[in-house]
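S.K.: The sequence and its predicted three-dimensional model are supplied below.
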Amino acid sequence: MLSTFNPFEAHYDSINDKDDFNIGNSNKNHTVNPLETEAERNIRTRTVTPIVTGSSVAAFVFNGGVILAADVLGSYGSLAKYRNLPRIHQVNDRTILALGGDLSDADYIKEAIDAKVEEDLVQEDGSEMTPLALYSWCTRLMYHRRTKLNPLLTSVIVAGIENNEPFLGRVNDKGSAYKEFLIMTGIANHLAQGWIRTILENSNQLNKEQAEHLMDRIIKQLFYRDCRAFARYRVCIVTKEGVEFKAKEVQPDWSLAPGLRDTE
């Protein structure tokens, strides 16, 4: 006797999706391939809160070069734990990298850049990482990590000499970037940027000595007002002649403290 087709009865063949997902009376076992590897899954378990952080970085353009400064403190929360962590990194004779924020992410960025520089040297084609090239590369790196929902919680400042002209740019943790003659990160963006911008806009271009003196004033003001600042800091000056580093220490004057009582 021939079987009759009943349109109200479900019929499934051997390759039906319902059978593959073990629905009904099927004995098939379906295994779903993971959408991410174990390593990628572990990334999401990493902290998104910086643990060891560096404070502000200050940088501006002067007549003939760029000057940067940052202290050498790594703060473990509110504890001034690591007191000799330079945050200004020389990439080559004309390119400088300065970092603020999460210092473990800063180390990751420095290692990635050093690997890129070494790769360029191995190729022996005469190419060199220029400030503009490093600036563009950092935007891609930071934006890539942000799209992976695992951002590098660090602010990057790239400085140097590009086509015989001073170059200064910043890339934040989201990959947003801009170029400017004055850049501050951290709390210096609120405490120092206003009055320094007024000085730089309303005066003639500073020479190297004047720029260094002004940078010392900036760091001293930050040491007074930023509770995560440190007395010892490094200054980097980039000109056509090369890169110069100086290790300095703030000499504070707290004699004015008694006169600031009851001023709230």
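M.R.: That came in fine, so what should we check first?

S.K.: can we go C-alpha only for contacts and neighbour counts from here?
M.R.: Fine.

S.K.: And the helices in the stretch 1-150 of the chain, which stretches?
M.R.: Applying DSSP state H, counting those that start in this stretch to the stretch 1-150 of the chain gives helices spanning 17-20, 38-43, 103-123, 131-147.

S.K.: Nearest to residue 217, out of these?
M.R.: Closest approach to residue 217 among the helices of the stretch 1-150 of the chain (Cα to Cα): helix 103-123, 25.1 Å.

S.K.: okay, the helices of the stretch 1-150 of the chain in TSV with mean neighbour count and distance to residue 97 next?
M.R.: Formatted as TSV, these follow (neighbours: other Cα atoms under 10 Å; distance: least, Cα to Cα, whole Å):
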stretch	mean neighbour count	distance to residue 97
helix 17-20	14	55
helix 38-43	10	26
helix 103-123	15	8
helix 131-147	19	9
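
S.K.: one more structure, for comparison:
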Amino acid sequence: MLGLDEYGSSDEEEGQEPQPSESPYSAARAIVRNLTMPPVPNFEIPPSPPGSPPLKSTKQFAHFLELKKKGVHFNQRLENSSALRNPSLLHKLRGFASIDDEAQYATILSADVAVPTVFPSWAYAENLGKSQREIARKREEEQKKTQREALEFVPASDPGSSGLGIGKGEAMNHFPQAWGRPRDDIYGAYDHSFLQTSGPAQHTQQPIVTGTSVVAVKYKDGVVIAADNLASYGSLARFTDVKRLRVFNNKSVIGFGGDVSDMQYLDRLLTSLSIREDYSQHEAAEDDVSGEEQPLGGGASLNAKNLHTYLSKVLYKRRSDFNPLWNVLLIAGFDHDGKTPFLAHADLLGTTFSAPALATGYGAHLATPILRKRVPSEEAARELSRADAIQLVKDCMKTLYYRDARSLDRYSIAVVERGQDVDLRENEQLENQSWAFAERIRGYGTQIN
């Protein structure tokens, strides 16, 4: 092995310049460079691995390529599937895709650092009850072990007391709930923890934001129903764009009178019922979902009479719970046969009845006489035309605007006609308004007589 001097002398003899010593990391850097930055880019597709692919997979992949050439979306069948849009099947689809609801709370942190996703075992009601009973048992055992030194008795009355165990010079308190009970200064304070401190549960005693009349009349081919767009805050005309006619399945109309918040609650119930009704119309054979129930009623849709029965049961149930829905409803549509016009009434007590002409609220006093004068019976309703029925309802809405302080000159009107969808027109305006008749009313203006 040559020394440093000998190495230098040999270079000088050969006439070459001395070379610096290489770094020990040079080889590693060269390997990393060759791995990350190849001198010539290689864009060739690597050869297939040895062995033949399965014939079934090859056919499926070829079929997939043919569909892609035709422009068919791979997930088109899934996008058109009604089952994927059904909220009630969401948990089944998640289970099929192996999606766990609790997986989103998973963490890789240690137990002492991560935020716990569940309560500890001692925090549940069963374990808390056990621990409380154990503490109470231990207290009883300690009390049994310790012997009482003395018992103090308070006389019912003495010459210097008031007869209630209160001594001379002591003031009688004004809390009757403590009278007749052991004294707190001797036996300790009374435990009030089990008493109800929030008072009794109370429900709506009087509606605040309300809508007024709903008017409806039958004619030979259907039903006409109308309601103004005003929601009054007490006597203040506060909200002037509240639609109180609700269309169901394009075949029935519900008119709401009374409390607006309860109307919104019933509207949510009807929306949920409409979604379930919509999904019940689709057959499960297209999606081949195992275990799915058949459509309700064999695919038959709910008619106006079914809606009237459902809403009357809801109103009666809430009334029986002493928490009524402060609404009066008119349901317009057709009977089971789809040909006979149907018009019925339901109030907050669950009372129901049907007639060829109905009105709620102040309209029950002012509009009903006008309607019954023209349509006194079912026979008269079968002779009434659509145009006459619409004009009759408009006359009632004009009369209510003149006479009812809680009404508005803008209203919504709907026509439910046999064989057609509901014709709903909102923001209708009263025409040919005139207050000339007011001069003939006793007490109007500056009239004396």
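M.R.: Looks like it came in fine. Bear in mind the structure is a predicted one, so any value in this text is a computation, not a measurement.

S.K.: Kindly provide the TM-score of these chains.
M.R.: The TM-score (TM-score structural alignment, normalised by the length of structure 1) is 0.81; 233 aligned residues with a Cα RMSD of 2.6 Å.

S.K.: Now that we have the helices of the stretch 1-150 of structure 1, can you turn them into CSV and tack on distance to residue 235 of structure 1?
M.R.: What follows is those, written out as CSV (distance: least, Cα to Cα, whole Å):
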stretch, distance to residue 235 of structure 1
helix 17-20, 66
helix 38-43, 35
helix 103-123, 18
helix 131-147, 18
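
S.K.: Quick one: closest of the ones you listed to residue 60 of structure 1.
M.R.: Using Cα to Cα, the nearest of these to residue 60 of structure 1 is helix 131-147, at 14.7 Å.

S.K.: chain center to the helix or strand that comes right after that closest one, what's the gap?
M.R.: Going down the chain from helix 131-147 of structure 1, the next helix or strand is strand 154-162, by DSSP states H and E. Mean-position distance between strand 154-162 of structure 1 and its chain equals 10 Å (Cα atoms, centre = their mean, to the nearest Å).

S.K.: Report all helices and strands that strand 154-162 of structure 1 contacts.
M.R.: strand 65-71, strand 95-102, helix 103-123, helix 131-147, strand 165-171, strand 232-239 (3 or more Cα pairs under 8 Å, 6 or more residues apart in numbering; DSSP states H and E).

S.K.: can I get the ones you listed in a markdown table with distance to residue 250 of structure 1?
M.R.: Formatted as a markdown table, these follow (distance: least, Cα to Cα, whole Å):
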| stretch | distance to residue 250 of structure 1 |
| --- | --- |
| strand 65-71 | 10 |
| strand 95-102 | 19 |
| helix 103-123 | 23 |
| helix 131-147 | 30 |
| strand 165-171 | 25 |
| strand 232-239 | 6 |
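
S.K.: Show the end-to-end separation of stretch 257-264 of structure 1, please.
M.R.: When the termini of stretch 257-264 of structure 1 are compared using Cα to Cα, to the nearest Å, they are 14 Å apart.

S.K.: Looking at the helices and strands packed on strand 154-162 of structure 1, which is nearest to residue 46 of structure 1?
M.R.: helix 103-123 (11.9 Å).

S.K.: returning to what we had before: which of the helices of the stretch 1-150 of structure 1 sits closest to residue 162 of structure 1?
M.R.: helix 131-147 (6.3 Å).

S.K.: so that closest one matches what in structure 2?
M.R.: With TM-score structural alignment applied, helix 131-147 of structure 1 matches the range 304-320 in structure 2.

S.K.: Where in structure 1 does stretch 257-275 of structure 2 fall?
M.R.: Taking TM-score structural alignment, stretch 257-275 of structure 2 hits residues 100-118 over in structure 1.

S.K.: Relative to structure 2, what is the average displacement of that stretch?
M.R.: Overlaying structure 2 shows stretch 100-118 of structure 1 at a mean distance of 0.7 Å from the equivalent residues (mean Cα distance after the TM-score superposition for structure 1).

S.K.: Residue 133 of structure 1 and residue 125 of structure 1, how far apart?
M.R.: Residue 133 of structure 1 is 16 Å from residue 125 of structure 1, by Cα to Cα.

S.K.: counterpart of residue 331 of structure 2 in structure 1?
M.R.: Using TM-score structural alignment, residue 331 of structure 2 pairs with residue 158 in structure 1.

S.K.: Correction: the previous question concerned residue 76 of structure 2.
M.R.: Counting by TM-score structural alignment, residue 76 of structure 2 has no partner.

S.K.: same thing with residue 234 of structure 2?
M.R.: Match for residue 234 of structure 2 (TM-score structural alignment): residue 77.

S.K.: I figured its match was touching residue 52, is that so?
M.R.: Yes: Residue 77 of structure 1 is in contact with residue 52 according to Cα atoms under 8 Å; the separation is 6.6 Å.

S.K.: what about those two, which has more around it?
M.R.: Using other Cα atoms under 10 Å as the criterion, residue 77 of structure 1 and residue 52 rank with residue 52 on top: 20 against 12.

S.K.: Check the separation of the first and last residues in stretch 244-259 of structure 2.
M.R.: Terminal residues of stretch 244-259 of structure 2 are spaced 11 Å apart (Cα to Cα).

S.K.: ok, and what's touching it?
M.R.: 207-214, 225-229, 263, 267, 270, 274, 303-304, 325-334, 360-361, 412-414, 416, 420-422 (Cα atoms under 8 Å, 6 or more residues apart in numbering).

S.K.: Can you turn the buried part of those residues into a PyMOL selection?
M.R.: To isolate the buried members of the contacts of stretch 244-259 of structure 2 in PyMOL, using 16 or more other Cα atoms under 10 Å:
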select buried, resi 207+208+209+210+211+212+213+214+225+226+227+228+229+263+267+270+274+303+304+325+326+327+328+329+330+331+332+333+334+360+361+412+413+414+416+422
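
S.K.: superposed on structure 1, where does the one helix or strand residue 398 of structure 2 maps to end up, distance-wise?
M.R.: For residue 398 of structure 2, the host element (DSSP H and E) is helix 386-403. The superposed helix 386-403 of structure 2 is, by mean Cα distance after the TM-score superposition for structure 1, a mean 0.6 Å from where its aligned residues fall in structure 1.

S.K.: Mind listing what's buried along that helix?
M.R.: Quick answer for helix 386-403 of structure 2 (16+ other Cα under 10 Å): 386, 389-390, 392-398, 400-402.

S.K.: Can you give me the distance of the closest residue to residue 155 of structure 1 other than its chain neighbours to residue 45 of structure 1?
M.R.: Excluding its sequence neighbours, the residue lying closest to residue 155 of structure 1 (Cα to Cα, 6 or more residues apart in numbering) is residue 172, at 4.7 Å. Here the criterion is Cα to Cα. By it, residue 172 of structure 1 lies 22 Å from residue 45 of structure 1.

S.K.: Of these two, give the one with the bigger neighbour count.
M.R.: Neighbours of residue 172 of structure 1 and residue 45, each counted by other Cα under 10 Å, are more numerous for residue 172; the result is 21 against 9.
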